[in-house]
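Engineer: Here you go, sequence then predicted model.
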Amino acid sequence: MTLSSTKSTDSFEGNGSTTLFQIDFMFLRDEDVEVLLRDEAGAEHVQALGTDYQLTGAGSQAGGACVMTVAPAEGQSLHLRRNPAMVQETDYPENDAFPAASHEAALDYLTMICQSLSERLDRTITFRVSSAVGGVTLPEPDADRVLAWNAAGDNLENKDVLAAGGILVPLSVNQGGTGADNVTEALFNLGFGAAGAAIASCESGDEAAAVINPDILKADTADLLQAVYGDEAQVSIANNLNLEPSIARNHILWSPDTTGSVRLGNGVPWPYDGTYVIHLYPGTATEILLGSEYKLPLSYEDPNPSAGEIRIVVEKFNGRVSIISIQNMEA
């Protein structure tokens, strides 16, 4: 007998009804085949011969079949691999005739062991053939630490990510963090003033309404914005917002000092990804122009210079700047 195939594994997807699975590799004994069931969560469970499954076809070069007691469910998968015990059981009595059949069977068995080891090695992490690195060992597991190269770059060790400087906390706002290690500072850094922080901590609309000073709500727009967004709104009188050296707030009171065109032009220095609310008071302006870099919604109001206020919501995300909405408010 010869062993011409290097295949030593089979895998199948469960469907909740199939229990018979063909085995396409040769195995000498039922005990030489390992059967694992992978569940929906990815955990592997070794199945028991005689309880969870039965095998047929041992010793056949064509392979055999695995019959499961319970059909693997949809989302589960069945994995079979040849995994013979690494023993040598062939005896050669002295002065006997050469046992050709027994000898060939022993060679087949050793080949199956080699194929089993090869299958395992194929699933391991190895260095390149040309690598000169050697003697690398894995350290013992250490909770809440990561595996990394040591300072010399010649072995692995467990490292504390924070101590290694890989992550600096607290993360700044422009890196997606809050720039703070407590809730109060985080809310302030994210643009909440005292009133905004108080509102954020409320658990109901009625509670939030009670926090807001009704006198502020009756005041002018600038005070209302201060109550909602923070201590100060950024004020601009430029005819073109891209003339501003920087945008420091997420809400802008824009009162251009002109009797001509007003432009929300290209190149406005939006500092971070996020949403910006522009409250444009056109005054004596006769035309409001939008830069070509802005992606516009499918439907929107054209900015009307005769409106008392034009509210423009701008969003910056991954370098792309979009106008989310335009509203012409009554004077």
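Structural biologist: Great, that's in hand.
Engineer: only C-alpha atoms for contact and neighbour calcs from this point on.
Structural biologist: Fine.
Engineer: Is Arg311 part of a helix or strand, or is it coil?
Structural biologist: Recorded secondary structure, Arg311: strand (DSSP: H, G, I helix; E, B strand; the rest coil).
Engineer: how close does it sit to Val228?
Structural biologist: Distance, Arg311 to Val228, using Cα to Cα, to the nearest Å: 15 Å.
Engineer: And for Phe21?
Structural biologist: For Phe21, the distance to Val228 - Cα to Cα - is 65 Å.
Engineer: Check Pro214 too.
Structural biologist: 13 Å.
Engineer: Tell me which of those two has more neighbours.
Structural biologist: Using other Cα atoms under 10 Å, the more surrounded residue of Pro214 and Val228 is Val228, with 18 against 10.
Engineer: another one to put next to it:
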Amino acid sequence: MDYTISASYYQNDKWSMLWPESETITVPPNDVSTVDVTLVTPIDLQTGVYQGFLNFQNDRHEVNAPVSFVIKESITENDSTILIKGKQSDEILYGNGYTKGAFDMVNRYMAGDWRQYYFDIQNEFVNSAAIEISWTSDDTNLAVFVMDPLARIVQTNVPSGVFGHFLGWPSLDWLGNTPFSQGGGFFPVKNKDDASTVLYVPINQTGTYTLLTHSTLFGGNSTTEPITLAAKFTNISSEDMSQYIEIITEDEISSDLEKTTKNETQTSEKEPTPIESTVTSDDLDSLLLTGIGIGIGIGIAIGIVSIIVLRQKSVK
């Protein structure tokens, strides 16, 4: 029988994302010492779990302390779309966009590669997510679970159904215990086609939702297999969306009113507003007659005064 052996291994290398405050520390006898380490992650780092080691050594002893951290994908806007693709990396054995063929048909239920993805829902109007996960080989099968911020499973593509109710099985694709082991193998259960699965996830609160993929069967064509995760976070409730639109509209109207008021205030401070008036032909006629009447009255008064003055002079 022809076969191929492949080996993967870790090599000691500096971890560029970790910055210890000092490369040398002193630990007194029978005592402890504290060292601060700063984590600086690239902005394009995909969601998932990242792991490595902190190495401590002296002349006679060496210790590798495991370190891991989680990158979350923040969902701040409604109708947000996330795409995660398997891509090669020189820094790790296989990235978050890959699943590994590490499963055993006669081992425990947990056997097989698990991958984790984290989505931090910050927009309270997002109440659902549509997720599609696809892979390469038709012989590979992934069981997918989604947990809410309280660690409750709220969706899966392999629900336990009647087997979970009566037999306590964790999922539909599991074949139960055998007389000689905890694992009875897995059967492929796919709800879309041979190389993909879809889920609809209800989102009832803000917080971090966790998506777990479990490689229960593996095609075996390579050590790892690329997977693609596409997710869209949105709101499908017409009532909630109408409230969301109303709030946005009210905010926009308030903003427009503030801008208009500010502009009017600035205009009034800069220059006085001219007052415009309109005079009709009838108004002009009445003004003309009034002026003539006033002129005649003044003329008569002047004439009377003149006559009185002349009479007084003639008498003298």
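Structural biologist: Yep, it's here. Here the structure is a predicted model, which is why all the values come from computation and not from measurement.
Engineer: And the TM-score between them?
Structural biologist: For these two chains in superposition, a TM-score of 0.22 is obtained (TM-score structural alignment, normalised by the length of structure 2); 117 aligned residues with a Cα RMSD of 6.4 Å.
Engineer: what residues are up against the nearest residue to Lys232 of structure 2 once chain neighbours are set aside?
Structural biologist: Among residues not flanking Lys232 of structure 2 along the chain, Thr81 sits closest, at 4.4 Å (Cα to Cα, 6 or more residues apart in numbering). Counting by Cα atoms under 8 Å, 6 or more residues apart in numbering, Thr81 of structure 2 touches 230-233.
Engineer: can you rerun that using 7 Å?
Structural biologist: When contacts are counted by Cα atoms under 7 Å, 6 or more residues apart in numbering, Thr81 of structure 2 touches 231-233.
Engineer: now do Phe166 of structure 2
Structural biologist: Contacts of Phe166 of structure 2 by Cα under 7 Å, 6+ apart: none found.
Engineer: all strands of the stretch 201-316 of structure 2, in order?
Structural biologist: With strands called from DSSP state E, counting those that start in this stretch, the stretch 201-316 of structure 2 shows them at 207-217, 224-226, 228-234.
Engineer: Mind giving me the packing neighbours of the first one?
Structural biologist: With contacts defined as 3 or more Cα pairs under 7 Å, 6 or more residues apart in numbering; DSSP states H and E, the packing partners of strand 207-217 of structure 2 are strand 114-121, strand 141-147.
Engineer: Please work out which of those strands is packed deepest.
Structural biologist: strand 141-147 (a mean of 23; mean count of other Cα atoms under 10 Å).
Engineer: What is the subsequent helix or strand relative to that one?
Structural biologist: Once the chain leaves strand 141-147 of structure 2, the next helix or strand it forms, by DSSP states H and E, is strand 153-156.
Engineer: What residues sit buried inside that following strand?
Structural biologist: Buried positions in strand 153-156 of structure 2, judged by neighbour count with 16 or more other Cα atoms under 10 Å: 155-156.
Engineer: Need the residues that contact that strand.
Structural biologist: With Cα under 7 Å, 6+ apart, strand 153-156 of structure 2 has contacts from 144-148, 199, 201.
Engineer: Return the set of buried residues in the strand or helix carrying Asp10 of structure 1.
Structural biologist: Per DSSP H and E, Asp10 of structure 1 falls inside strand 9-13. Neighbour counts over strand 9-13 of structure 1 (16+ other Cα under 10 Å) mark 9-11, 13 as buried.
Engineer: what does stretch 313-326 of structure 1 give?
Structural biologist: Neighbour-count burial for stretch 313-326 of structure 1 [16+ other Cα under 10 Å]: 313-316, 321-326.
Engineer: Of those, which is the nearest to Glu44 of structure 1?
Structural biologist: Relative to Glu44 of structure 1, the closest of the buried residues of stretch 313-326 of structure 1 is Lys316; by Cα to Cα it sits at 44.8 Å.
Engineer: where does Cys66 of structure 1 land in three-state SS?
Structural biologist: Relying on three-state DSSP, one would call Cys66 of structure 1 strand.
Engineer: That one reaches Glu34, doesn't it?
Structural biologist: No. Cys66 of structure 1 is beyond contact range of Glu34, at 10.7 Å (criterion: Cα atoms under 7 Å).
Engineer: Would you mind pulling the contact partners of the strand holding Asp10 of structure 1?
Structural biologist: 23, 76-82.
Engineer: among those residues, which two are most distant?
Structural biologist: So, the contacts of strand 9-13 of structure 1 by Cα to Cα: farthest apart are Gln76 and Arg82, at 20.4 Å.
Engineer: TSV for the contacts of strand 153-156 of structure 2, including distance to Thr208 of structure 2?
Structural biologist: Shown next, in TSV, are those (distance: Cα to Cα, whole Å):
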residue	distance to Thr208 of structure 2
Val144	17
Phe145	14
Val146	11
Met147	9
Asp148	7
Leu199	17
Val201	13
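Engineer: Deepest in the core, which of the strands of the stretch 201-316 of structure 2 is it.
Structural biologist: Comparing the strands of the stretch 201-316 of structure 2 by mean count of other Cα under 10 Å gives strand 207-217 as most buried, with a mean of 21.
Engineer: and that strand with strand 114-121, angle?
Structural biologist: 160 degrees (axes from the mean of the first three to the mean of the last three Cα atoms, to 10 degrees).
Engineer: follow-up on the earlier one: quick one: closest of the helices and strands packed on strand 207-217 of structure 2 to Ser242 of structure 2.
Structural biologist: Nearest of those to Ser242 of structure 2, taken as Cα to Cα: strand 114-121 at 20.0 Å.
Engineer: Tell me which other helices or strands that closest one touches.
Structural biologist: In terms of contacts (3+ Cα pairs under 7 Å, 6+ apart), strand 114-121 of structure 2 is packed against strand 48-57, strand 73-75, strand 207-217.
Engineer: Can you give me the separation between the spatially closest residue to Leu264 of structure 1 that is not a sequence neighbour and Thr9 of structure 1?
Structural biologist: Sequence neighbours aside, Leu290 is the residue nearest to Leu264 of structure 1 in space, at 5.0 Å (criterion: Cα to Cα, 6+ apart). The gap separating Leu290 of structure 1 from Thr9 of structure 1 is 64 Å, by Cα to Cα.
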